[in-house]
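> sequence and predicted model, in that order:
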Amino acid sequence: MNVQVEVISKEIIKPSSPTPNPLRHYKLSFLDQISPPLYTSVVLFYEFNRETQPTITETSKHLKKSLGEVLTLFYPLAGRVKIHDHFVECNDEGISYLEAQVTNYRLHDVLNNLVPDELNKFIPFALDEHIANEFALGVQLNMFDCGGFAIGLCISHKLADGLSMLMFTKTWAAIARGETDEAKIGRPQFVSATLFPPKEITGYDSRAGITKNKVTKRFVFDASTIEDLRAKYTDLQKNEKHPSRVETLLAFMWRRIVGATKADHDDDNKMHRVIYTVNLRPRIEPPLPHYSFGNICRISLTAPLLGKSSSWDDEDQESCYGMVRRVREALSKVDKDMKTLQHGGEHLRVMDRLAQSSSTGEVVTSSYTSLCQFPVYDIDFGWGRPTWVGLPPLPINDLILFLDTKEAGGIEAYVTLSEEVMTKFESDPFLRRRVSMSWFGSAADSSLIRQPALLNHVTKFIPKSSRL
């Protein structure tokens, strides 16, 4: 489909209270410095289920008032990012706020036909856009003629990781609902630069890996499918911990991607590996609260896996479980490397070696991140919980991104690959028989549909996951 979204107004929203002078210089941490200069984003779709529906003016007024209030808590987002100087000038100049009208589709029609790239129309900035105006945050309110609406939000990755983005949105929604309980509002803590002091970095290109030559598709796996795969891998685990549903799906998806990546002329000795983002908050001593703000995460990577180590043309259980084991081994090293990471030098050397091996083609690297178990379906601005939450595709190739479905236990997988590899990937017979159809439709080809998903509400989350 080709949804048409017309921006009808633009303005600047400033914090409702001024930032105190001692807080006006916000340092970027070492982990902020090495984060790519792009935006991360989320789009939340809502349906009105009441007899009286507010107008766009009433909806916007409600959101803008609460936005000004939440910016007093998350004050760096209302400042201006000075990337090369490694700080944010917290001058309260405000954030970009857009209002837009969806002119050719109703909300229900969009959700039944939406493909990931269409989500870019519901956010205020292009995700790979150079932050020439130094905005750290942008919000776009999208109204449908049927009365539904979508809130699109972009946050600079130089300031915030995925958890920080979602906790900001959750806090904003709590304020909009009129919450006064401090525990529900969740005040941010700005400790990242203290834990990971900024460094003088030369020769490191944080834009490496950003590309527009890719395609993203969304594949939905229901709870029963994931549990069936878990059972297969659990049979092999002997005395080891059972794989989680995220570990299970990552092993399954990575195997399918490796198979799609291998060309007929590929050398059997070519290596494949996966890197993934790890949330450091629960791994620091003492553990940090989940509302600690910043890029408090690092990448971890599996040992390279030789292409000839197993056949990629079948669904051999042992090789899939071997992938789970490799992921766990890499995670165990994160705890041991925490002190080294805080000094920063060794982490940069690892990332340099990673970039070099990938650029030469000797190692094929896939990236993975998970937003599963984060409270995306608890984000209520006063009109009820979201009908659906979508993630506009990041401009990074060979990427797997997981998000919980509204149905408890299911997972949506956003997969970004080159067009050639995607064609092979989505035709994989084992993938085709595992992919299910969500209630609002699947971005995957209709031939991949297996069974409809249920509309159970996802259970409320208390953050425990160690991955972003």
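Right, received. Where do you want to start? Remember, it's a predicted structure, so these values are computed and weren't measured experimentally.

> alpha carbons only for contacts and neighbour counts from here, please
Noted.

> Glu179 against Ile185, yeah?
Yes. Judged on Cα atoms under 8 Å, Glu179 makes contact with Ile185 at a distance of 6.9 Å.

> looking at these two, which has the bigger crowd around it?
Neighbours were tallied for Glu179 and for Ile185 using other Cα atoms under 10 Å; the higher tally belongs to Ile185 (19 against 13).

> what's the closest non-adjacent residue to that one?
Once flanking residues are discounted, Ile185 sits nearest to Thr171: 5.1 Å by Cα to Cα, 6 or more residues apart in numbering.

> ok, now how distant is that neighbour from Gln189?
13 Å (Cα to Cα, to the nearest Å).

> give me the more crowded residue out of these two.
For Thr171 versus Gln189, neighbours defined as other Cα under 10 Å are more numerous around Thr171 (26 against 15).

> gap between the helix or strand that one falls within and the chain center?
Using DSSP states H and E, Thr171 sits within helix 162-176. From the chain centre to the centre of helix 162-176 is a distance of 14 Å (Cα atoms, centre = their mean, to the nearest Å).

> show me what contacts the residue nearest to Ile185?
Listed by Cα atoms under 8 Å, 6 or more residues apart in numbering, the contact set of Thr171 reads Val70, Lys184, Ile185, Gly186, Arg187.

> now rank those by neighbours and give me the top one.
When neighbours are counted by other Cα under 10 Å, Val70 leads those with 24 neighbours.

> got a list of what the residue lying closest to it once chain neighbours are set aside touches?
For Val70, ignoring the flanking residues on the chain, the nearest one in space by Cα to Cα, 6+ apart is Trp172 at 5.6 Å. Going by Cα under 8 Å, 6+ apart, Trp172 touches Ser66, Leu67, Val70, Ile185, Phe381.

> please apply the same query to Ser17.
Contacts were defined as Cα under 8 Å, 6+ apart; by that measure Ser17 touches Glu69, Thr72.

> where does it land in three-state SS?
coil (DSSP: H, G, I helix; E, B strand; the rest coil).

> here's the one I want to compare it with:
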Amino acid sequence: MVVLKNSFTIRPAEPTPRSGICISDCDQDKPITHAPLIYFYGSLPCLSFASIIETLKISLSKALVSFYPLAGRLYWTTGNGGRVALNCNSMGARLYEAESDAKIEDFGDFCPTPKLRSLVPSMDYSDPLHQLPLLLVQLTKFNCGGVSLGLATSHIMIDGTSFSHFMSTWAKIARGEPLDVLPFLDRTLLLARDPPIPPQFNHERFNPPPLLIGRSDNQEERSKETTVAMFHLSKTQVEKLKRMANVGRATNVQSYSRYEAVAGHLWRCTCKAREHENNQITKLYFAVNFHNRMLPPLPQGYFGNAYLRIAASSQSGELMTRPLGHASSKIREAMEMVTDDYVRSAIDLVKVQRDLTRFRTYHTVGSTQGHFYGNPNIEITSWIGLPLKNVDFGWGKEIYMGPANVAFDGKCFVFRGHDGDGSLTIAIRLQVAHMDALKEFFYKGISDWSCSKL
């Protein structure tokens, strides 16, 4: 059981600008809810819990001087279709001090169950938006002497790249080290054109996700019981999937990456586990970071959302019967669409939407709002390329970092193994009726590859 002992409001250590920071059109369709993430640190015999809390309080206050938008509050704009604005009022972040009678080993492989989620602050979204902190932190002390650091951050404010920049900066301040890259706070770089240009591309982000054959809506699929599991891939298994994906690849096609191989394999296996009909249309939704796809590239340290959710599409029968390279090629095809022109067209399309609410996904399990990306589809968030790990506040690097929640059917996270040994971990939520089959097909498909049985 987790017991909250204290809570603190952490404001910037120095006066910060009070002028509003633009919320770009690229930010506006992102989740209003807070993305939960967890770090675990082993036993800290040389440090008292009180000293750790004090270090976090002081260093976070200093970090919020540079990252002062995180100390502000969002509010709904008047009659503007679910859009928000930011008030840089220095109301501060929230830091909670907690204790648990559990030990770190009690969390096993750190599967994001409600037990793990209890280590991250929760929000009551029935409260007015302008009262909700944009950053919440919870430090929990365990019976074994270790601690966890749970973070909940408004996705309207930042993406994974900006979050990792913030965490790195905060940790450097805690260690007393000089800062290198300060956040670039001007989000007007990602405003829509004036006037917006009519769509030049088919932006899958704004199309309703496919339904199961024979269904007129997704309500039945939304209501089904789901569960979460962790899949672990060794370096050897990851390399084997890459070889599988690249068999028969044309010489003029660049080798498929480990992400394209792993994502393609997961996509195929979910179709098989869900027992799709061959002509079932299925989509794999995933995020593409476009910092370096813009002309010119976004400035180093750009602070805000700079990714697009896009979709690869196929018939389930093709995915299940053709080699893995087919699934990987569909992912590559979607990824290569994201150019400067594509990004600007997508941003223009956000601007002209009457109501953005229906496009948002939520970090709360069981949410019935927004588009549904579950059966027959999946959505993958990849942290493979993000520097989220090795966050050292002066007491050593974490022993584990991962998501504290996986919100809906078909949603999964892919991230690097802790030891940097080339392994990968996948946290996925799926309907209970299909999870056992997915586990079987996922690992059997790798071990049986030489027999070409998948």
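Received it, and whenever you're ready, just let me know what you need. Treat the numbers as computed from the prediction; the structure is a model and nothing was measured.

> work out the TM-score between the chains.
Here the superposed chains carry a TM-score of 0.81, computed using TM-score structural alignment, normalised by the length of structure 2; 407 aligned residues with a Cα RMSD of 3.4 Å.

> which residues of the stretch 201-350 of structure 2 fall in helices?
219-223, 235-246, 258-273, 316-321, 324-336, 340-351 (DSSP state H, counting those that start in this stretch).

> from the chain's centre, how far out does the longest one sit?
What it means is helix 258-273 of structure 2. 18 Å.

> corresponding residues in structure 1 for that helix?
Under TM-score structural alignment, helix 258-273 of structure 2 corresponds to residues 245-260 of structure 1.

> check stretch 394-410 of structure 2 too.
Aligned using TM-score structural alignment, stretch 394-410 of structure 2 spans residues 382-398 in structure 1.

> would you mind listing the buried residues in that stretch?
383, 385-398 (16 or more other Cα atoms under 10 Å).

> same deal with stretch 263-282 of structure 1?
270-282.

> next: stretch 113-124 of structure 1.
Leu114, Val115, Pro116, Glu118, Leu119, Asn120, Lys121, Phe122, Ile123, Pro124.

> figure out the length between the terminal residues of it.
End-to-end distance for stretch 113-124 of structure 1: 22 Å, by Cα to Cα.

> next: stretch 77-91 of structure 1.
End-to-end for stretch 77-91 of structure 1, by Cα to Cα: 10 Å.

> can you list contacts of that stretch?
Residues outside stretch 77-91 of structure 1 that contact it (Cα under 8 Å, 6+ apart) are 14-15, 19, 23-29, 33, 71, 75-76, 92-95, 133-137, 158, 198.

> go with 6 Å
Residues outside stretch 77-91 of structure 1 that contact it (Cα atoms under 6 Å, 6 or more residues apart in numbering): 24-28, 76, 92-95, 134-137.

> just stretch 315-332 of structure 2 next, same as before
Residues outside stretch 315-332 of structure 2 that contact it (Cα under 6 Å, 6+ apart): 245-246, 260-261, 264, 268, 271, 278-282, 312.

> quick one: end-to-end distance for that stretch.
16 Å.

> kindly report the same for stretch 183-194 of structure 1.
24 Å.

> just stretch 268-282 of structure 1 next, same as before
Terminal residues of stretch 268-282 of structure 1 lie 39 Å apart, using Cα to Cα.

> what residues does it touch?
So stretch 268-282 of structure 1 is in contact with 287-288, 296-302, 304-308, 363-369, 466-468, going by Cα under 6 Å, 6+ apart.

> again with stretch 119-136 of structure 2
So stretch 119-136 of structure 2 is in contact with 70, 73-75, 93-95, 138, 150-154, going by Cα under 6 Å, 6+ apart.

> same check, this time on stretch 199-219 of structure 1
Contacts of stretch 199-219 of structure 1 (Cα under 6 Å, 6+ apart): 34, 36, 395-396, 412-419, 443-444.

> how far off centre is it?
Relative to the centre of its chain, stretch 199-219 of structure 1 is centred 14 Å away, using Cα atoms, centre = their mean.

> list the buried ones in it?
So, applying 16+ other Cα under 10 Å, buried residues of stretch 199-219 of structure 1: Lys199, Lys214, Val215, Thr216, Lys217, Arg218, Phe219.

> tell me the contacts of the closest residue to Pro299 of structure 2 other than its chain neighbours?
Leaving aside its chain neighbours, Pro299 of structure 2 sits nearest to Phe184 (7.0 Å; criterion: Cα to Cα, 6+ apart). Listed by Cα under 6 Å, 6+ apart, the contact set of Phe184 of structure 2 reads Gly301, Tyr302, Phe303.

> between the contacts of Trp172 of structure 1, which is nearest Ala223 of structure 1?
For the contacts of Trp172 of structure 1, the minimum distance to Ala223 of structure 1 (Cα to Cα) is 28.0 Å, reached by Phe381.

> point me to the helix or strand that includes that closest one.
Under DSSP H and E, no helix or strand contains Phe381 of structure 1.
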